[in-house]
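[1] got a predicted structure here, sequence first:
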Amino acid sequence: MTTAATHTASTLLDSRPEARTFSVQDLLDGVARGRVRIPSFPRGLKWDRMHAKLLLESLYRGYPVGTLLLWETAAPAGEGRIGSLTLPAPRMENALWVVDGQQRIVSLARILLAADPDADGFALYFDLDTADFVIPSVTGKRRTDPSRWMPMTVVLDSEKLMQWLFDHAADPGSRQRRDTAIQLGRRIREYEIPAYIVRSDDQAILRDIFNRINSAGKSLDDADVFDALNGARFQGRPSTISEISSELENLEFGRIEESILHRLLRVLLGLPVVEGARSEPPRLADTEAEEAYRRTAATASQIILFLKNDAGIPHYDLLPCKQAFVTLGRFFQFHPHPTPRSRELLSRWIWRGALKGAHQGNTVSTRKVLARKVLAHILPDSEERSVDGLLEMVKDRPVVIPDVADRFNFRCAASKLLALALLSFEPRNLLTGDRLAAGQLMRRVPSVHDSSPLPQIFSVRPGESDEYEGYLQSAANRIFHPPHQGGIRRLLTGITDPGLLLSHGISTVAQQRLVAGDSAAFLKLRAEWMRPRVQSFFDRHVRWDESDRPSIASLIIDDEAG
């Protein structure tokens, strides 16, 4: 691994970066021909169409849009993909790799180079009457007055632009619109974007430049910075943390946060879980980076399968504390094939720590200390002692466990535990009777006011009795079911199958109160029915009253080792 200590003042560029400007037309011509390349290692594309619209407005108005940083070096033959575009990328000795400016160049390419004006998710039109950039939702208006709405895909090529104007010349108001269109095309095509071109065979220098640029401006996420410095230009996948996250979605466990995968990657490299405020990101050789990404993806897959198959946690968003994901990564790094007994005990550790709140810290500093203490118990030379050390940290039973009448807030670990308990009832679709899968249920998009994928049976109405309002805010008023336009409450009143009701923790007696319109009694009866079953669900996972001894096989000492 290359460390920061090797980058001293003696590390100098052979020649100063070339400062020059590129017109938008020349820049995108380079993109189309494969001279300007978008590598995988700078910032992941996080802009949407509104960001791109603001960029086009700035170009049209003549506002500054920042400086590009380009690296001139050799590039292999291949094929570039940008949004709906597939671009040829022949082998070149002097390709310009975009180190800083990816968001801007990708946005311009998707808007101005797309073959079809409506084919790309960044597509824009220009309203020639109001001089405003608009999205393609004006289809109906374009039919009635087509000369008013100019697709941005004709702007970059002056011949295309003139042909479009010729085709619409007979429409009313065409003279004023023609002048506006010509002015727009000229201002966009001829806009000059400043750039620095660095020529050096030393990737460490380029990474250092990027890191310094990033430090001087708005900070990126730690995962973005790591990708920027270490994501190599190799052809294999995954080559960024974002790609790892995308590939893991094939395991139907939801999307793992890139920040968690970055922490996992750091742990597998033997680095502190969280990067210090004054420490520099690690800089790896291309082969080291490729191996780090590959190992992180493989370990994350192993963690996911353990959580689903052994711990009974079917989705990432239901994991009560995300730091446990990173801890499991360290364990599987040292002990990739744990015994069934170790897997059982690790599952107890997950659940006990979640119920006690032992897996989480309230501040960044406490999370750092907690991670350091937990990871210290994982020993490379002993699987059993590692498991025993983790269990020792959560040996005391919690004074209070989550209750179905507690206030439900899906952002909190306690509410995620209650959600898992509700899921253990094996909920079925109230319309079809089919069992609902966790992934299907978790795909619900929460509202601005409610972050939970579990919709409410009754809307929360302030001003009710204290007890009733408490139940309205609790898990007793939540249900694991896709939202229904007519309301979940109406569906429940028409169910005649007792088993279907019980799959949602609703007894026949509780349903009778619901039909009678006594919502307070319904919620109370549902809570009373669920409470002992939720307790039993937790007991099955934590197994406080059972022995935590390792397997007998692990206690047998080999004669030759004695």
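    Received, thanks.
[2] please count neighbours and contacts with C-alpha atoms only from this point.
    Fine.
[3] all helices of the stretch 201-350 of the chain, in order?
    For the stretch 201-350 of the chain, the helices defined by DSSP state H, counting those that start in this stretch occupy 203-216, 222-230, 241-248, 258-268, 286-309, 323-334, 340-356.
[4] against that first model, consider the following:
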Amino acid sequence: MYGTGPIDQGNTKMTTAGLETQPSATTYELGNLVAQAWSGRIHVPHFQRDFRWGTTDVLRLFDSIVKGYPIGNLLLWVRKTPARSFTLGQLKINAPASPDAFWVVDGQQRITSLANALSPEGHLHEPFSIYYDLREKRFIAQPKTREPQHIALPVLFDLKKLLGWFRTEGELVAELFDEADRVATALRQYKVPAYLVRQDDLDILTDIFDRMNNYGKRLNRAEIFSALYAGPEEGAAERLNLSRIADRIAARTGFGTIDTDTVLASILARRGPDPSRDIRNEFSSTSRRTAPEFEDEDQYAAYGEGEEALVRAIGFLQAEAEVPHIALLVYRALLVVLTRFFAHFPDPEPNTRRLLRRLYWRVAVSGPAVFKGSFTQVARVLCARIRKGDERGSIMGLMDAMAEAQPSIPTIERFRTNEAAAKIILSSWWSLRPRSLVTAAPVDLQSLSTLLADQKTAATVAHVIFPRGLTAQQVLYAANRLFLPSTEDPVSEITTLLAHRPDHLDEETWDRVLASHTMSRQTSQTLAEGDREGFLQLRQQIIQQHLNDFLGRMAEWDYEDTPSLDSLDFDALDELDEPEELL
């Protein structure tokens, strides 16, 4: 017999309680829908993900509309809303109070794209700068050179503006008016289906949001987490969330912006040994399988403490592991592990820090092989070795997890800034503190952070020395790259600068500059003679030797992974050494 009580599915309790009234289905003509967005009747809840579409996505949306293809249903939450100001894409909206405003539960990317691309203000910004080519009969991104047949979407969408355009700018393509009228009519009259939900319970709304985004195209884990624990709309601008934590850490450390999935995994790792656990019961005291390791801690305390642990982990990477920026971080799982460690042990012993440095570099060069080929398990495996209240046991557990790892050196014959080998090489170069080829001043962390900003790779500061004239294999050599995070050096003159000592620099200073870029007088002279192949061979040798030395110093493969002397119980050792007759 089927009951109406709670339904137990795994660890999740669900009841049959839901919406008081079923959603009503309706359709809106696109012209009407966009007008409502401009007038402030359509709002985006703060728990929604950020706008993520690019120009290609917006182009495809309008192409589908004109072709009459379906673009999916909208799900709109109808609720009483006070007057408020907010941004929708690039549009600043001052919305009046409304008894039945629409809040977008599903369809944010589509509504934001439509409202901005069809608005004279929003159209000025990418990815909304869309035009229609009347002759080619297709939508295009803003062209570098405007042709007479190119018409901006806000003009095409507005009948009065469209007629005026054909009397002025479009006079040369008057014969294409019928095509413009056809597309304009298709846009304005396109019917967008929508479901309207009338429900005051925010928990039910976020449950709908969660379920919808677990079918079809999924949100990432951090986006779902942010939605589930968003809290009320009121006060959202002041509360911590994953994106705000990432921004604050970037400002505090210069490490760049960490993706929100890594921020979430780090916060979860701090509170428990499995950062991949179910997120739906994270702040429920009754539904979690295991108690959090920091008891009586609410969501925002967890956010704040998680941020602090992340900052400590990043400080360790920058100061002791020679990883100055996220663009040089080999595996983000390692940041998650370090965050858990520094959460439980904010000020580790010097020997512990030395072992942590070994751990980072041994994992970095070993890759997923030591973890049975799957790096998705790294954070889970290593976090489980970190035990609350036991610093020495935790660090030894981490080192034991790498006991089977073998010393290895990444290849220097394939340098791609998005690959682990190149990030390792770049860290080794950073350890030399690269100097300006013009002023000889070493580049500091702040300068590097400013140049890299939010870049996910170091491509913008790892310059190609010879873009042409080499074999396909030589182009990829590490020796064909120069790590030059400086605004003072003219990048277009790299080869000239490397080949000739500036008159204002003495020879000793010039030697330091060359050494900071894994070069010598000989490599500089070879370059001056125009011998590209000889230059690359000589520099590859220097890079290889430096990389060997760097990894030997960082990973310390030949050292015993033992605890510090003060952690040993010498009384117990003495007892073991006593003659048997004295025991």
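    Here it is on my side, so go on. In this text, all values refer to a predicted model and were calculated from it rather than measured experimentally.
[5] quick one: TM-score?
    A TM-score of 0.80 describes the superposed chains when it is computed by TM-score structural alignment, normalised by the length of structure 1; 534 aligned residues with a CA RMSD of 4.0 Å.
[6] related to what we said a few turns ago, rebuild the helices of the stretch 201-350 of structure 1 as CSV, extending it with mean neighbour count and distance to residue 57 of structure 1.
    Formatted as CSV, the helices of the stretch 201-350 of structure 1 follow (neighbours: other CA atoms under 10 Å; distance: least, CA to CA, whole Å):
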stretch, mean neighbour count, distance to residue 57 of structure 1
helix 203-216, 16, 25
helix 222-230, 23, 27
helix 241-248, 19, 29
helix 258-268, 22, 31
helix 286-309, 19, 38
helix 323-334, 21, 42
helix 340-356, 22, 49
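[7] as JSON lines, those helices with distance to residue 92 of structure 1 would be great.
    Supplementary listing: the helices of the stretch 201-350 of structure 1 in JSON lines, determined by distance: least, CA to CA, whole Å:
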{"stretch": "helix 203-216", "distance to residue 92 of structure 1": "18"}
{"stretch": "helix 222-230", "distance to residue 92 of structure 1": "22"}
{"stretch": "helix 241-248", "distance to residue 92 of structure 1": "26"}
{"stretch": "helix 258-268", "distance to residue 92 of structure 1": "33"}
{"stretch": "helix 286-309", "distance to residue 92 of structure 1": "20"}
{"stretch": "helix 323-334", "distance to residue 92 of structure 1": "40"}
{"stretch": "helix 340-356", "distance to residue 92 of structure 1": "52"}
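[8] which of the ones you listed sits closest to residue 432 of structure 1?
    Shortest separation from residue 432 of structure 1 across the helices of the stretch 201-350 of structure 1 is recorded for helix 286-309, at 25.7 Å, computed as CA to CA.
[9] just want the angle from that closest one to helix 203-216.
    With axes from the mean of the first three to the mean of the last three CA atoms, to 10 degrees as the criterion, the two stretches helix 286-309 of structure 1 and helix 203-216 enclose an angle of 60 degrees.
[10] output the contacting helices and strands for helix 286-309 of structure 1.
    Counting contacts by 3 or more CA pairs under 8 Å, 6 or more residues apart in numbering; DSSP states H and E, the secondary-structure elements packed against helix 286-309 of structure 1 are helix 241-248, helix 258-268, helix 323-334.
[11] Provide the aligned range in structure 2 for the last one.
    In the comparison with structure 2, helix 323-334 of structure 1 aligns to the range 333-344 (TM-score structural alignment).
[12] follow-up on the earlier one: the helices and strands packed on helix 286-309 of structure 1: which one's closest to residue 101 of structure 1?
    Nearest to residue 101 of structure 1, of all these, is helix 241-248, at 18.3 Å by CA to CA.
[13] how much does the closest one stray from structure 2?
    With the two structures superposed, helix 241-248 of structure 1 lies on average 3.9 Å from its match in structure 2, counting by mean CA distance after the TM-score superposition for structure 1.
[14] got the angle for that helix vs helix 286-309?
    Orientation note: helix 241-248 of structure 1 sits at an angle of 40 degrees relative to helix 286-309 (the same axes, to 10 degrees).
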